[in-house]
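Participant: Turn this into a structure:
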Amino acid sequence: MLINMNNQDINIKFPKGHTAFLVIHGVGEQSPFETMDYFAQNLIKFLEARNLQIKLEHLITKRKLSTGYPWTESFVRISSANSQAEDLIDIHEYYWAPDTENKISIPEILQWAERTLQGTIDFYSRKENKHLLEELLKDKQGKGIFIFRLRWLTIFLRIFNLIFPILRLIVWLILLLLSPFMSGRFLQPAWQLSKEIVTPLLVNFVADVAIYTTTDMKSPYHWIREKILAESLTMLKELLKDKQANYDQVILAGHSLGSCIAYDTLNLLCLEASLAQDLGKSLEIDKITGLISFGSPLDKIAFFFREMGQHHQYIRRRILEQLNSFRIKPLYIWKLPYLNVNPVQCQLEQIQWVNYYHLQDPISGHLDYYEKLDNVKMEYPSKWGVEAHLGYWTDPNFYKDIARRFL
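Facilitator: Sure thing, here's the model as predicted:
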């Protein structure tokens, strides 16, 4: 779906009730509160552009980690400066960047990219998925980007893997020679600094995704994924049961890999709710009204996961399908004479899912693997690559459409 939001005029008053956004950052080098800053600032710009007087507060509250250990959360609250009403919008952040920082090698990233590329090719090569590929290729601009972006990424990583040791050695020697004249960040060990200098930002982006997609329990990275999801789910449940804020609605907003974390968090919540006698009513899951994914690689990761279930392992494959069944299109559920009753009963039907993507963004895309969501193509001017991948944060039309749907 393409929305010409530039020509829309949305007349709003300050939203009624108590709304919480849980914003989850994506790949790359992130700093604490950076995601919250971007989202809150641009939401405020949108509200102020409609002549609303805004009050902004920094608040703190006690939370618990998945281990039960207490910590203090900082978040920001947006409310109306001209009203005595208690309406509010709280922006919370789930910060997971330290869990994946400098944890994976370049060769391992290359292996991940090649597996993902092959999984994507296999998916769209299947006879039953031919119509999906034809639909995607109708857009001439999207045709070249879709067909070649993963392939070019893999080629780039292969070349970089070959020249990386030589390039790093050269930079290390230069740093050693110049060390008497260096100051500031250049005072750190030359070998570590050489890695930072010669490693492109795109490689760091892919590294986070490669770690998070590890489902092999024997992998040294599996515990990282488990920790990220455990804390994300705990944070969401803390917001749902927050008696002081008493939220009317909670909306998850995930950028890039953060959208995958948001999706997997909801999938885990479905599992937990299905085990409860009241199907999650005690968890107050009905308060979750939205899932916003932007710059999302969810389809690519789904293709990667799907290849994990071998054709002849029909019991294992069906178990994997049912454990990861949130909003999966029935078309992609393997037909079997057995195991057709899904024990995961909770499907969070009340959630409105909106996926924003940009054709110049190499990580995002139109999500085809899932159902009951709106795919919205963004058209802010941008070059291919990181610029397009980060452009959602500052695009006024992005916040305009979020306000139209949720506020």
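Participant: Going by C-alpha atoms from here, please, whenever you check contacts or count neighbours.
Facilitator: Fine.
Participant: And for the residue nearest to Ala97 when sequence neighbours are not counted, the neighbour number?
Facilitator: Leaving aside its sequence neighbours, Ala97 sits nearest to Gln30 (C-alpha to C-alpha, 6 or more residues apart in numbering; 6.1 Å). Gln30 has 15 neighbours, counted by other C-alpha atoms under 10 Å.
Participant: try Ile228
Facilitator: 19.
Participant: State the distance from it to Leu348.
Facilitator: Here Ile228 is placed at a distance of 22 Å from Leu348 (C-alpha to C-alpha, to the nearest Å).
Participant: Tyr380 too?
Facilitator: Relative to Leu348, Tyr380 is positioned 32 Å away (C-alpha to C-alpha).
Participant: So the two - more neighbours on which side?
Facilitator: Counted by other C-alpha under 10 Å, Tyr380 and Leu348 do not tie: Leu348 has more neighbours, with 19 against 16.
Participant: Quick check: the more buried one touching Leu268?
Facilitator: No - using C-alpha atoms under 8 Å, Leu348 is not in contact with Leu268, being 11.4 Å away.
Participant: in the stretch 101-250 of the chain, which spans are strands?
Facilitator: Remark: strands assigned in the stretch 101-250 of the chain by DSSP state E, counting those that start in this stretch are 249-255.
Participant: One more, please, to line up against the first structure:
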Amino acid sequence: MPSKPAISRQAVIVIHGIGEQHPMDTLRGFAEAVAPPNQNPDKPAFFSKPDHFSDTFELRRLTAHRQRNTFKTDYFELYWAHLMTGTELLDIVWWARAMFFRRPSSIPKRLRWLFWLFWGLIVLACSLIILFNYREACLPTSLRCLFQTTWFKPTVSVLFAVLSLSVNIILLTYLGDAVRYFTPRPRNVPERQKIRKAGVALLRQLHDARAPDGSNLYDRIILVGHSLGSVIAYDILRLFWNEISPKLDVQPTDIDTIEAAASALEKQEISLATYRQAQFTCWASQYKTNHSWRISDLITVGSPLAFADLHLANNPAELAQKQREREFATNPPRTELPTAKQLKKLINKDKTAWFSYPASDDGSKRTLHQAAPFAMTRWTNMFFTNDYVGGPVTCFGPGVENKKLISQAHNTLPFASHTHYWDKAESESLHYLQAKMQLTFAAMPPNNTKTE
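Facilitator: Below you'll find the predicted structure:
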């Protein structure tokens, strides 16, 4: 394998978060922020071209031509807002029941203040209702007169109507998307299916696309998911892996290397940077073949996966069980001890744990199991300290690089920074994102990369 992969063309897929998103808004803002400026000042950083892989005419791809700081790159948007419609208040009620009617100790510490805020508002609302209906007994004469003024009741009614409308818009238009995606009730399953199906179809088409000479059109794919889009990115990554992993042609020696690195990382014998280099090396060993895995990087931004034990399971123990059963992919992939029968087929008899299995009788070929996409795909997760939608995704294993950031321009209120990760005012966040996308590389990733 060469010292650095030869990338002819790469694709970046951006997946937006919750809300009434307009097609191309997220993609254009993202590309304008991360795409290096064109070396020719008379040309834009990228060109807007037809997106032949999308099933909607609302989308286009943004193409940045090869130059000093980037390979030739096509930016795509997985737009899904039109696939999640019809949210009702009852959906929010079901979700609130699951989230807030539980022991406080089962709420992650980062979100516990929201739990108490919710119950504080419930108590306040109940107190106001009691006070309004039983004011004769609860209030002194001076305050009871206030309720008897001609302007009091109309003013309260208007304020209540405005507040109710605002809450309904926020809950149904924004929070409703996440509630329905995370809650597999029967009426939500079709929407979840349509979103995931669209994402897997896009990955499949990018993998199948061919250049005029018959080679792969895209040598490398980067997935970037923001907010709920990061959960969708994780889902389509593992679902597409289930489809393509049996076809992969990975040499047993390359599998040995990544399995050894994963085992060493679990034992804290190597650094995270060394493990990520092993992932990249394993990916680079096969990316040029026709049946290859070309997703080199998953980047999650302000991701609710930080609270997967709330969103994907009922508690941490249930999430861990599903990870052991390979329902959810971890990083590093979950290993197991080989059986005596399997051990006989192994060429390397010194292996003590693995996430692959023999694909031939003589053991000369092996296949990575169905929950091992992170044998080849690096996972980077970034979050602002005041963005309580996201956080560190430590529950998916020590192979995730978690980066804690302090917002420079949107740090006054909780959640204020959530939609500003590639804002040019957030220089630290933007530069970190650009570095981890690694739109070009002069050499293999160094061993001394510092992470947090």
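Participant: For the two chains, what TM-score is obtained?
Facilitator: Put the two chains on top of each other and the TM-score (TM-score structural alignment, normalised by the length of the first structure) is 0.67; 333 aligned residues with a C-alpha RMSD of 4.5 Å.
Participant: counterpart of the residue nearest to Ala97 of the first structure in the second structure?
Facilitator: Under the alignment (TM-score structural alignment), Gln30 of the first structure pairs with Gln21 in the second structure.
Participant: Run through the strands of the stretch 251-400 of the first structure in chain order.
Facilitator: 288-294, 352-357, 373-377.
Participant: Need the ones you listed in CSV (columns: distance to Ala403 of the first structure and mean neighbour count).
Facilitator: Converted to CSV, the strands of the stretch 251-400 of the first structure look like this (distance: least, C-alpha to C-alpha, whole Å; neighbours: other C-alpha atoms under 10 Å):
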stretch, distance to Ala403 of the first structure, mean neighbour count
strand 288-294, 12, 24
strand 352-357, 12, 22
strand 373-377, 14, 18
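Participant: Pipe those into CSV and attach distance to Thr116 of the first structure per row.
Facilitator: As requested, those are exported to CSV (distance: least, C-alpha to C-alpha, whole Å):
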stretch, distance to Thr116 of the first structure
strand 288-294, 20
strand 352-357, 19
strand 373-377, 22
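Participant: of those, which approaches Glu48 of the first structure most closely?
Facilitator: strand 288-294 (22.2 Å; C-alpha to C-alpha).
Participant: What span of the second structure is the closest one aligned with?
Facilitator: Going by TM-score structural alignment: strand 288-294 of the first structure matches residues 295-301.
Participant: Tell me roughly how far that stretch lies from the first structure on average.
Facilitator: Its aligned residues in the first structure lie a mean 0.6 Å from stretch 295-301 of the second structure after superposition (mean C-alpha distance after the TM-score superposition for the first structure).
Participant: any idea how far Ile78 of the first structure lies from Val206 of the first structure?
Facilitator: In terms of C-alpha to C-alpha, Ile78 of the first structure sits 34 Å off from Val206 of the first structure.
Participant: my bad, should have said Gly290 of the first structure
Facilitator: Counting by C-alpha to C-alpha, the gap from Gly290 of the first structure to Val206 of the first structure is 27 Å.
Participant: before we move on, what about Gln277 of the first structure?
Facilitator: Counting by C-alpha to C-alpha, the separation of Gln277 of the first structure from Val206 of the first structure is 41 Å.
Participant: Pro70 of the first structure too?
Facilitator: Taken as C-alpha to C-alpha, the span from Pro70 of the first structure to Val206 of the first structure is 32 Å.
Participant: ok, these two, which is more surrounded?
Facilitator: Val206 (21 against 11).
Participant: Pull the contacting residues for that one.
Facilitator: 27, 109 (C-alpha atoms under 8 Å, 6 or more residues apart in numbering).
Participant: moving C-terminal of the longest helix belonging to the second structure, what's the next helix or strand?
Facilitator: In the second structure, assigned by DSSP state H, the helix with the most residues is helix 112-133. Using DSSP states H and E, the next helix or strand after helix 112-133 of the second structure towards the C-terminus is helix 135-138.
Participant: how about that next one, aligned to which bit of the first structure?
Facilitator: Under TM-score structural alignment, there's no match for helix 135-138 of the second structure.
Participant: who's in contact with that helix?
Facilitator: For helix 135-138 of the second structure, contacts defined as C-alpha under 8 Å, 6+ apart pick out 131, 144.
Participant: Distance of Gln350 of the first structure relative to Tyr369 of the first structure?
Facilitator: Applying C-alpha to C-alpha to Gln350 of the first structure and Tyr369 of the first structure gives a distance of 19 Å.
Participant: check the fit of stretch 267-275 of the first structure onto the second structure and give the mean distance.
Facilitator: Once fitted to the second structure, stretch 267-275 of the first structure is off its aligned match by 2.4 Å on average (mean C-alpha distance after the TM-score superposition for the first structure).
Participant: How far off centre is that stretch?
Facilitator: 20 Å (C-alpha atoms, centre = their mean, to the nearest Å).
Participant: Need the contact partners of that stretch.
Facilitator: Identification of contacts with stretch 267-275 of the first structure by C-alpha under 8 Å, 6+ apart yields 233, 279-281, 283, 323-326, 343-348.
Participant: one more time with 10 Å, if that's ok
Facilitator: 229-230, 233-234, 236-237, 261-266, 279-285, 322-327, 343-348 (C-alpha atoms under 10 Å, 6 or more residues apart in numbering).
Participant: Now it: buried residues?
Facilitator: Applying a neighbour-count criterion of 16 or more other C-alpha atoms under 10 Å, one finds 267-271, 273-274 buried in stretch 267-275 of the first structure.
Participant: ok, so of the residues you listed, who is nearest Tyr392 of the first structure?
Facilitator: Nearest to Tyr392 of the first structure out of those is Asn267 (C-alpha to C-alpha; 24.9 Å).
Participant: Map the closest one across to the second structure for me.
Facilitator: In the second structure, Asn267 of the first structure lands on Arg238 (TM-score structural alignment).
Participant: likewise Met378 of the first structure?
Facilitator: Under TM-score structural alignment, Met378 of the first structure pairs with Leu405 in the second structure.
Participant: burial of that match, as a residue count?
Facilitator: Around Leu405 of the second structure there are 18 other residues, counting by other C-alpha under 10 Å.
Participant: Just give the closest residue to it, not the sequence neighbours.
Facilitator: Spatially, and ignoring its direct neighbours in sequence, Leu405 of the second structure is nearest to Phe384 (4.6 Å; C-alpha to C-alpha, 6+ apart).
Participant: I figured that neighbour hits Gly302, correct?
Facilitator: Yes - contact between Phe384 of the second structure and Gly302 holds when scored by C-alpha atoms under 10 Å: they sit 7.2 Å apart.
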